[in-house]
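> generate a structure from the sequence data that follows.
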Amino acid sequence: MRYGYLGPETTFTHQALLQALAAMPEEAAAQVEAVPFSAVATATTDLLAGDIDAMMAPIENSVEGGVSGTLDVLAATDAITIVAEQVVQISFVLAARSATALDQIEVVSSHPHAQAQVQGWLRNQVPQAHVAASSSTAAAARDLAALSPDQARGRAAVCSRLAAEHFGLEILAEGIEDYEGAQTRFVLVTREGRIPARTGADKTTLVIQLPHNRAGALLEALEILSSNGVNMSRIESRPIGDFMGRYSFSIDLEGHIEDRRVAAALRSLHRLCPVVHYLGSYPRVDGQRADVREDFVDHAYDEAREWVERLSAMIAPA
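Model prediction:
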């Protein structure tokens, strides 16, 4: 089994994959080869082609919100399925090839999402530094470590402590994130199309496109969820790309497609929306169960269906 992740080694995505493997049976985890990729889109292409069996990708950050690259890739196809999630605590360090005074730092490299989470610290501590983008936090550390001492002079990277130590960098400052306790959520994606069994503490992820130029279409979609007692834990809009003003909505729901209330909501969304991408139902990593009202539990739907069927049986032949 080959599992892809946003590389190189020691990225937060790599840490999320290691957490997922640690939760697997030892024999199964031993059969997994971790394969680094430079971008989520590249890993998705290989996943769809069958070159890898699964991939771990960041989807949401507690500070920055949704990870647009992952959301757009997931919205582009219904041939992949989310089967699990992981949450990683995020903390950053500023690292360099050798000990350097902060006022001598001229360039700081990192992934844009990491930059956004330390921008306050960078503004206050290294206001003179130019901020450059890298494909990942670990790539910023790796690329800095590969430079000669002269080339690395005045350069630093924002990365994890693990990445700095792995690539032999000097840590200049740690705990530089603007929000202590920040977390990033990752999803494990496969192409098998198999849905994990309901656990009672689950999430369902989907992407919908609303009817074009129909007033109140978003409200209708939200009312479908509300009328079935389905709570959202995330909703984000992303441009569809065909022309201005057209957006899709990426949504996380509390519950599993096997829950009657979730299934009923999906059926109604399918009637309303021209496009519904179902991306999977999977266990919540925190194990938290949804607080479901009595009239939305499974047996309430079953009893209502049976009641209508009894009434329908009384209809006289035409």
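
> going forward, measure contacts and count neighbours with C-alpha atoms only.
Fine.

> how near is residue 250 to residue 189?
From residue 250 over to residue 189 the distance is 16 Å, taken as Cα to Cα, to the nearest Å.

> the two: who's more crowded?
residue 189 (25 against 22; other Cα atoms under 10 Å).

> how close does that one get to residue 296?
Computed with Cα to Cα, the distance linking residue 189 and residue 296 is 29 Å.

> what packs against whatever helix or strand residue 203 lives in?
Using DSSP states H and E, residue 203 sits in strand 202-209. Other helices and strands packing on strand 202-209, by 3 or more Cα pairs under 8 Å, 6 or more residues apart in numbering; DSSP states H and E, are strand 247-254, strand 275-283.

> how about the longest one: buried residues?
Judged by neighbour count (16 or more other Cα atoms under 10 Å), strand 275-283 contains these buried residues: 276, 277, 278, 279, 280, 281, 282, 283.

> SS state for residue 199?
Three-state call for residue 199 (DSSP: H, G, I helix; E, B strand; the rest coil): coil.

> residue contacts, the closest residue to it other than its chain neighbours?
Distances taken as Cα to Cα, 6 or more residues apart in numbering place residue 283 nearest to residue 199, at 6.4 Å, with adjacent residues excluded. Going by Cα atoms under 8 Å, 6 or more residues apart in numbering, residue 283 touches 83, 84, 85, 196, 198, 199, 201, 202, 203.

> kindly calculate the angle that the strand holding residue 203 makes with strand 247-254.
Compare the direction of strand 202-209 with that of strand 247-254 by axes from the mean of the first three to the mean of the last three Cα atoms, to 10 degrees and you get 170 degrees.

> point me to the helix or strand that includes residue 69.
Assigned by DSSP H and E, residue 69 falls in helix 68-75.

> so what touches the helix or strand following that helix?
Counting by DSSP H and E, the next helix or strand C-terminal to helix 68-75 is strand 81-89. Residues outside strand 81-89 that contact it (Cα under 8 Å, 6+ apart): 12, 15-16, 19-20, 181-196, 205, 279-285.

> mind giving me the PyMOL select for these, buried ones only?
Buried subset of these, written as a PyMOL selection, criterion 16+ other Cα under 10 Å:
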select buried, resi 12+15+16+20+182+183+184+185+186+187+188+189+190+191+195+196+205+279+280+281+282+283+284
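
> Proceed likewise with the subsequent sequence, for comparison:
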Amino acid sequence: MRYGFLGPETTFTHQALLQALAETPEEFAAAEPELVPFSAVATATTDLLAGDIDALMAPIENSVEGGVSGTLDVLAATDSVVIVAEQTVQITFVLAAREATPLDQLTTVSSHPHAQAQVQGWLRKNVPGTNIAAASSTAAAARDLAAVSAEEARGRAAVCSPLAAKHFGLEILAEGIEDYDGAVTRFVLVTREGRIPARTGADKTTLVVQLPHNRSGALLEALEILSSNGVNMSRIESRPVGDFLGRYSFSLDIEGHIEDRRVAAALRSLHRLCPVVHYLGSYPRIDGQRAEIREDFADHAYDDARDWIERLSGMITPTDPATAI
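Here you go, the predicted model:
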């Protein structure tokens, strides 16, 4: 198995992938996995669809910044991938440089934009006026800083994980610089379409839907479909479709598995309402939390209702073909 991740080594995505592999079932651990770093989720997804890698770990949501737009947009662009697992990583950042440097002598701080957003308060307070530069990942910021000459590195620093700073031999100037203690990022393990993990009873389903255009109350209708089937929604985010201004798709996480009757019934109704429904997978929740389900939304309630209708349908008088209208 070849696993892609947002690289280089020591990114938070790399940590999430290592966690996932430690929990990999035996049938997927027959051979030593090969870990392949990528500079962008879009590039990794292209290789996944081409069959060059077998799975991809990507960040999808942060407890401070919300959804990771790059991942959400890539997943929304194809219905040929499926999420099979999730992982969470607690996030902490350090400010690191090639050598010990007073903060007031720093001129440039680089990191991934999503990381920058999580430390912007600290940066404004402690290194005001410093140029903030974008990197493809937090680890890439540390790696690139370690690779330049001592002269080029003067006045430069990187926001990265403590592991990345240590791995690339950087000097830590400040620790715990995140604006919110206990921030967590959620990652998803994505494969090509074809395998849905079995129901565990503590599951999550991810969808991307596009609502009917210029139909008043369409979002309310979609939400009522979930509510009327006892399906709780744990995340909803809007993303522009891109064809013209004002058109949005919605990325949803709902509690439950497609094998649950209530979830399947909701998906059938959404499919009738929405011109586009991308099913992105049902997979075990990393926290193992089971949804609280009312008795009338349990599987047997749907099965009993189906059997009742079938019995009634069997009582319908057959139509005489000769008199049929």
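
> can you calculate the TM-score here?
The TM-score (TM-score structural alignment, normalised by the length of the first structure) is 0.99; 318 aligned residues with a Cα RMSD of 0.9 Å.

> before we move on, back to that, closest to residue 307 of the first structure out of the buried residues of strand 275-283 of the first structure?
If you rank the buried residues of strand 275-283 of the first structure by distance to residue 307 of the first structure using Cα to Cα, residue 281 comes first, at 28.9 Å.

> so that closest one versus residue 311 of the first structure, what's the distance?
34 Å.

> please identify which helix or strand holds residue 310 of the second structure.
Under the criterion of DSSP H and E, residue 310 of the second structure resides in helix 299-313.

> in the first structure, which residues correspond to that helix?
Alignment of helix 299-313 of the second structure against the first structure: residues 298-312, by TM-score structural alignment.

> buried ones in that stretch?
For stretch 298-312 of the first structure, by 16+ other Cα under 10 Å, it's residue 301.

> please apply the same query to stretch 228-238 of the second structure.
Buried, per 16+ other Cα under 10 Å, within stretch 228-238 of the second structure: 229, 230, 231, 232, 233, 238.

> quick check, the second one in contact with residue 262.
So the one you mean is residue 230 of the second structure. Yes: the criterion here is Cα atoms under 8 Å, and residue 230 of the second structure meets it with residue 262 at 6.8 Å.

> about what we covered before: which one of the contacts of residue 283 of the first structure sits in the busiest neighbourhood?
residue 203 (27 neighbours).

> check contacts around that residue.
Applying Cα under 8 Å, 6+ apart to residue 203 of the first structure gives the contacts 252, 253, 254, 255, 256, 281, 282, 283, 284.

> can you count the residues close to the closest residue in space to residue 71 of the first structure that isn't next to it in sequence?
The shortest distance from residue 71 of the first structure to any non-neighbouring residue, by Cα to Cα, 6+ apart, is to residue 59 (6.6 Å). Using other Cα under 10 Å, residue 59 of the first structure has 18 other residues around it.

> over to residue 244 of the first structure?
When counting by other Cα under 10 Å, one arrives at 8 neighbours for residue 244 of the first structure.

> what does the one 10 residues further on give?
Residues within reach of residue 254 of the first structure, counting by other Cα under 10 Å, total 25.

> quick one, what contacts it?
For residue 254 of the first structure, the contact set (Cα under 8 Å, 6+ apart) comprises 202, 203, 204, 230, 231, 232, 233, 290.

> just these now: which is nearest residue 102 of the first structure?
Using Cα to Cα, residue 233 comes nearest to residue 102 of the first structure of the contacts of residue 254 of the first structure, at 40.1 Å.

> separation between residue 216 of the second structure and residue 108 of the second structure?
49 Å.

> tell me which element the most centrally placed residue in the second structure falls in.
Closest to where the C-alpha atoms of the second structure average out (Cα atoms, centre = their mean) is residue 60, at 2.5 Å. Using DSSP H and E, residue 60 of the second structure sits in strand 55-62.

> just want the angle from that strand to helix 69-76.
Going by the same axes, to 10 degrees, strand 55-62 of the second structure makes 130 degrees with helix 69-76.

> in the first structure, which residues correspond to strand 55-62 of the second structure?
Taking TM-score structural alignment, strand 55-62 of the second structure hits residues 54-61 over in the first structure.

> picking up where we left off before, name all residues that make contact with the residue nearest to the centre of the second structure.
Contacts of residue 60 of the second structure were listed using Cα under 8 Å, 6+ apart, and they are 67, 68, 69, 71, 72, 185, 186, 187, 188.

> can you count the residues close to residue 134 of the first structure?
21.

> chain center to stretch 104-121 of the first structure: distance?
Computed by Cα atoms, centre = their mean, to the nearest Å, the separation of stretch 104-121 of the first structure from the middle of its chain amounts to 22 Å.

> which residues touch it?
63-64, 67, 92, 126, 128-137, 139-140, 154-159, 176-179.

> also stretch 25-45 of the first structure?
With Cα under 8 Å, 6+ apart as the test, stretch 25-45 of the first structure has contacts from 1-9, 21-22, 55, 57, 69-70, 73, 135-136.

> just the buried ones among those, please.
The neighbour count (16+ other Cα under 10 Å) marks 3-9, 21, 55, 57, 70, 135-136 as buried among the contacts of stretch 25-45 of the first structure.

> and the two most separated of these?
Of all pairs in those, the most separated under Cα to Cα is 21 and 135 at 23.8 Å.

> shouldn't residue 273 of the first structure be in contact with residue 207?
No: if you go by Cα under 8 Å, residue 273 of the first structure and residue 207 don't touch, sitting 10.2 Å apart.

> quick one, which of these two is more surrounded?
Between residue 273 of the first structure and residue 207, counted using other Cα under 10 Å, the more crowded position is residue 207 (24 against 16).

> excluding chain neighbours, what is closest to the more buried one?
Residue 207 of the first structure sits nearest to residue 250 (Cα to Cα, 6+ apart), 4.4 Å away.

> quick one: contacts for the one you found?
Contacts of residue 250 of the first structure were listed using Cα under 8 Å, 6+ apart, and they are 71, 75, 205, 206, 207, 208, 234, 235, 236, 237, 238.

> mind doing that once more with 6 Å?
By Cα atoms under 6 Å, 6 or more residues apart in numbering, the contact list for residue 250 of the first structure reads 206, 207, 235, 236.
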